[in-house]
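>>> Below are the sequence and a predicted model; questions follow.
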Amino acid sequence: MNIETYRGLCLSKSGVTEEFPFDADTLVFKVMGKIFSIAPLERIPSQVNLKCDPERAIELRETYDGIITPGYHMSKLHWNTLFLEQLPSKLISELVNHSYELVVSKLTKKQKAALKGMI
């Protein structure tokens, strides 16, 4: 999957915005103001950071050794770095959904209600 396809996947989710809060080369995707994905655009090969359940993160790192790694410059417990071009699109889509849902599950009732209204 290339970064443009990845961007479209992230933006297809309800309540998602994209920003460059850190620098001009690091694209950040947020749901209701909370980060669920970070995409450093200048990295080659293309890679992204996604939030992940800690147990699942370990399992993914073992299964996809060297392709899914502990989150670069992130909490190694809760974030993974994925090398986009080396993973099946279906898995990437699943992991984007997982990251998005993890963040949504931590939103306040008010934020969840606002998000539901966007659908």
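Yep, it's here. Numbering: from 1, shown residues only.
>>> From here on, just use CA atoms for contacts and neighbour counts.
Fine.
>>> Quick one: neighbours of Glu4, just the number.
Neighbours of Glu4 under the rule other CA atoms under 10 Å: 9.
>>> hold the first one in mind and look at this next one:
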Amino acid sequence: MDFSSAQKYLLSKNQAVQTFPQDPNVGVYKVCHKMFATLTSGVAFARINLKCDPDLALELRAQYDAVQPGYQMNKKHWNTVIFDGSISDEEIYEMIDHSYNLIVSNLLDHERERLLKNG
């Protein structure tokens, strides 16, 4: 996985938007004003922060050295994935999907209905 592939996939999610609120090297990805990812460039390996079910977060950290507790995030609910080539693109896409779906499932009913209707 590389920065461009991750960015393209994040923006392909239904109504995903990208902003750079604090740093031009850190994109923040939201759906309905709720963050589901950050993507960082300008470092040795690009990295992504993704929301994750706490039990799955621990499993992924045990399985992959490139999955770490969320950098500058709530470490129980967020993982940082480093794009060092040790994790397949398909697995990273699944992690992105999981993060996005967690956020969508916790939206207010009217927000989720509007999102699904426009998807």
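Structure's in. What do you need? What you are looking at is a predicted structure, and each value in this text was computed from that prediction instead of being measured.
>>> any chance you could map the helices in structure 2?
3-12, 54-63, 89-105, 109-117 (DSSP state H).
>>> quick one, which of these is nearest to Val81 of structure 2?
Closest approach to Val81 of structure 2 among the helices of structure 2 (CA to CA): helix 89-105, 8.2 Å.
>>> so where in structure 1 does the closest one end up aligned?
Helix 89-105 of structure 2 corresponds to residues 89-105 of structure 1 when matched by TM-score structural alignment.
>>> Could I get the buried residue list for the matching stretch?
Buried residues in stretch 89-105 of structure 1, defined by neighbour count with 16 or more other CA atoms under 10 Å: 92, 95-100, 103-104.
>>> any idea which of those residues is closest to Ile3 of structure 1?
Using CA to CA, the buried residues of stretch 89-105 of structure 1 come closest to Ile3 of structure 1 at Ile92, 11.5 Å.
>>> neighbours around the closest residue to the closest one other than its chain neighbours, how many?
Nearest-residue entry for Ile92 of structure 1: Leu84, 7.5 Å, with adjacent residues in sequence omitted and distances by CA to CA, 6 or more residues apart in numbering. The local packing of Leu84 of structure 1 (other CA under 10 Å) involves 19 other residues.
>>> contacting residues for Leu84 of structure 1?
The contact partners of Leu84 of structure 1, taken as CA atoms under 8 Å, 6 or more residues apart in numbering, are 1-3, 45-48, 92.
>>> quick one on the thing from earlier: now tabulate the buried residues of stretch 89-105 of structure 1 in a markdown table and tack on distance to Ala24 of structure 1.
Shown next, in a markdown table, are the buried residues of stretch 89-105 of structure 1 (distance: CA to CA, whole Å):
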| residue | distance to Ala24 of structure 1 |
| --- | --- |
| Ile92 | 24 |
| Leu95 | 25 |
| Val96 | 22 |
| Asn97 | 25 |
| His98 | 27 |
| Ser99 | 23 |
| Tyr100 | 23 |
| Val103 | 24 |
| Val104 | 26 |
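>>> ok, of those, which one's closest to Lys34 of structure 1?
Set against Lys34 of structure 1, the nearest of these by CA to CA is Val103 (6.9 Å).
>>> before we move on, the earlier item: now the two most distant members of the buried residues of stretch 89-105 of structure 1.
Distances among these were taken as CA to CA; the most separated pair is Ile92 and Val104, at 18.2 Å.
>>> Could you pull up the contacting residues of the nearest residue to Glu111 of structure 2 once chain neighbours are set aside?
Counting by CA to CA, 6+ apart, Cys32 is the residue found nearest to Glu111 of structure 2 once chain neighbours are left out, at 7.1 Å. Listed by CA under 8 Å, 6+ apart, the contact partners of Cys32 of structure 2 are 15-16, 107, 111, 115.
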